[in-house]
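A.B. asks: when you get a sec, could you give me coordinates for this:
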Amino acid sequence: MSFELFLQYLTNGISLGSLYALIAIGYTMVYGILRLINFAHGEIFMMSLYFAFYGVTMFSMPWYVSFVMAIIFTAALGMLVERAAYRPLRDSPRITVMVSAIGASFFMQNLGIVIFGGRPKAFPNISLLTDVIKIGTVTLQRLTLIIPVVTIVLLFGLLHLVNKTKTGMAMRAVSKDHETARLMGVDVNRTITITFGIGSILAAIGGIMWGSRFPQIQPVMGLMPGLKCFIAAVIGGIGNITGAVIGGFILGIGEIMIIAFLPDLTGYRDAFAFVLLIVILLFKPTGIMGEKISEKV
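C.D. replies: This is a model prediction of the structure:
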């Protein structure tokens, strides 16, 4: 393999890993505070694509207005899911909340089929994002370079929010102990809702860039990216924001490099994520940057 071709694969892997990382952060934020997996996160990612799609095609909005509106609506949807599916079960056994999360996922998926139809739709082509550029001998979509930059900027912005602001302090307090945080004057419900909103915003940004890179959308499309991003969060150490980003990059680059070096295994690229998950759980169950959490008795 020539160096130029290797560089082409590497940039594609970094771009794909950045998308995984953005969506994985939503999983890891919710888990860090509630100790539960938001299984509806993949469907929230899917809904953001439809919000953007109909904004451009049905309401004839400029793409940048449609994308901003899609992010806002997706954040509102994420907070609505938290209010309807999770908050009423706040004091219930964890298995009950998990069943509710799975139910919310299937409900949104099937609601999407009823409302949008099962036939795939073509996501709008935005030339500013999809134009091909040439850097030396490497040919890339402009979006391939934009995605990692957006991911890193959002990561630093989120770390600043969590570590340097009062909202972030409330998030960290709630992640340690809900009751103690409540006694210290933290509005636990509001903090959790904000966390869902932020996670949904990141899913929406990732979804819009995903649609621009893979321009075919359908109501069941959130399933596999959702599973892979959950795996990325586990690899990095679920509950750790930086770890989720690292896990996303590992997963994305690994998938593309399998195609590059072992083209006969291209049809098994999805299996790579699950094999990697098994290996991580066997040898480092807490993930790369995760900490061991003792269960409350």
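
A.B. asks: only C-alpha atoms from now on, for both contacts and neighbour counts.
C.D. replies: OK.

A.B. asks: what number of residues lie near Ser60?
C.D. replies: Residues within reach of Ser60, counting by other Cα atoms under 10 Å, total 12.

A.B. asks: for it, pull up the helix or strand it's in.
C.D. replies: Counting by DSSP states H and E, no helix or strand carries Ser60.

A.B. asks: for Ile44, see how far away it is.
C.D. replies: 23 Å (Cα to Cα, to the nearest Å).

A.B. asks: for Ile147, same thing?
C.D. replies: 19 Å.

A.B. asks: give me the more crowded residue out of these two.
C.D. replies: Legend: neighbour count by other Cα under 10 Å for Ile147 and Ile44, higher for Ile44 (26 against 23).

A.B. asks: the structure of the following sequence is requested for comparison with the preceding one:
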Amino acid sequence: MLQQIIQILPQVLVDGLTLGFIYAVVAIGYTLVYGILELINFAHGDVFMTGSFIGAGVLFFLMSIGFLSSVPSLIVFIIVILIAALATGFLGVGIERVAYRPLRRRNAPKLIALITSIGISFILEDVVRFIAELKTGNYIITAPSLFKTQYHLNIHSIMPFFHNVTFQASFLVVLVVTVVMLISLDIFVNRTKWGMAMRAVAQDRETASLMSINVNRVISVTFFIGSALGGATGVLFMIQYGTIDPYIGFILGIKAFTAAVLGGIGNIRGAMLGGILLGLMEMFAAANLSTITHGAMGAEYKDVFAFIILILVLIFKPEGLFGKAVVEKV
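C.D. replies: Sure, this is the predicted structure:
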């Protein structure tokens, strides 16, 4: 049994990193909003889903005018991901302006904002489903493939105890783009004036406003960045896995939230690491559960891992693996 697990470990690492980086970027959207508003924005998973559908729509449009056949795939990908990121960024700003800001002005309980985010999540799902069915007759969409090339790493000839690894060119695209997004965000938050303003608002909103920081504008920028990253990740998901539907944002959003809690909700670097760890553990479970349980449990039980991890973290280390316990002063 141990030999079988070791043999497929390189393939598990490749697949787990792909999924883990997607979780990491979506988890950052949760942790950015929570860090400033202490709000779990459950609509964020569906903003991710909306980005994947916007990307698919742009791809289908470019294909209909013959753009895909005359322009390199990388240029097409850049156009698609930029459009999806901008569209979902402004969508996030609109959601904050219409749904969350009025509640904040009225000092509504956080539970009301949480319920509102769930309502927005359902609205986004149904609107996207309606549009998809209206345009294509089906809400499950298979997007055109941009990066079809497959690569094979002959690891077995060098290390006989490992099997060979196979991956698509889309894996490299997902890896490079997510790393660039994560590093760029880290630099933005820690090295720029806007990032300093975001950290100030997260630490003390009232004091930040007294220091001439426009709190509402900072919150809008936070929603724009988080939603734009989520929409761009939706495009990466579409390119990597091909098939999308209006409900992919729900389960992936819950897992990304689990990753944010695992890393320490409100901690950007913790969310990054939490997402990568969760992706690796989930793929390890998908590949080896049947072997470990002697066929009693298959790969379909991998989703259970995410929620078992969430429960264990909340019980034993509620501040997360990389978070810090906060002492409330009274």
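
A.B. asks: got a TM-score for the pair?
C.D. replies: Here the TM-score for the pair of chains, by TM-score structural alignment, normalised by the length of structure 1, is 0.94; 295 aligned residues with a Cα RMSD of 1.7 Å.

A.B. asks: burial count for the equivalent of Thr31 of structure 2 over in structure 1?
C.D. replies: With TM-score structural alignment as the matching criterion, the partner of Thr31 of structure 2 in structure 1 is Thr28. Using other Cα under 10 Å, Thr28 of structure 1 has 31 neighbouring residues.

A.B. asks: please name the residues that touch Thr28 of structure 1.
C.D. replies: Ala233, Ile238, Gly239, Asn240, Ile241, Ala244 (Cα atoms under 8 Å, 6 or more residues apart in numbering).

A.B. asks: quick one, helices of the stretch 101-250 of structure 2?
C.D. replies: Remark: helices assigned in the stretch 101-250 of structure 2 by DSSP state H, counting those that start in this stretch are 101-105, 110-136, 169-191, 193-203, 205-210, 215-241, 248-263.

A.B. asks: related to what we said a few turns ago, out of the contacts of Thr28 of structure 1, the closest to Leu154 of structure 1 would be?
C.D. replies: Ile241 (11.1 Å; Cα to Cα).

A.B. asks: map that closest one across to structure 2 for me.
C.D. replies: By TM-score structural alignment, Ile241 of structure 1 lines up with Ile268.

A.B. asks: and the gap between that match and Gly274 of structure 2?
C.D. replies: Distance, Ile268 of structure 2 to Gly274 of structure 2, using Cα to Cα: 10 Å.

A.B. asks: cool, Gln7 of structure 2 as well?
C.D. replies: Taking Cα to Cα, one finds Gln7 of structure 2 at 25 Å from Gly274 of structure 2.

A.B. asks: verify the stated contact: Ser121 of structure 2 with Ala43.
C.D. replies: Yes. Here Ser121 of structure 2 reaches Ala43: they are 4.3 Å apart, a contact under Cα atoms under 8 Å.

A.B. asks: and these two? which has more neighbours close in?
C.D. replies: Ala43 (27 against 21).

A.B. asks: could you check how far the corresponding residue of structure 1 for Tyr241 of structure 2 is from Met257 of structure 1?
C.D. replies: Alignment note (TM-score structural alignment): Tyr241 of structure 2 maps to Phe214 of structure 1. Going from Phe214 of structure 1 to Met257 of structure 1 by Cα to Cα gives 19 Å.

A.B. asks: ok, now Leu80 of structure 1?
C.D. replies: From Leu80 of structure 1 to Met257 of structure 1 the distance is 39 Å (Cα to Cα).

A.B. asks: right, I'll leave it there.
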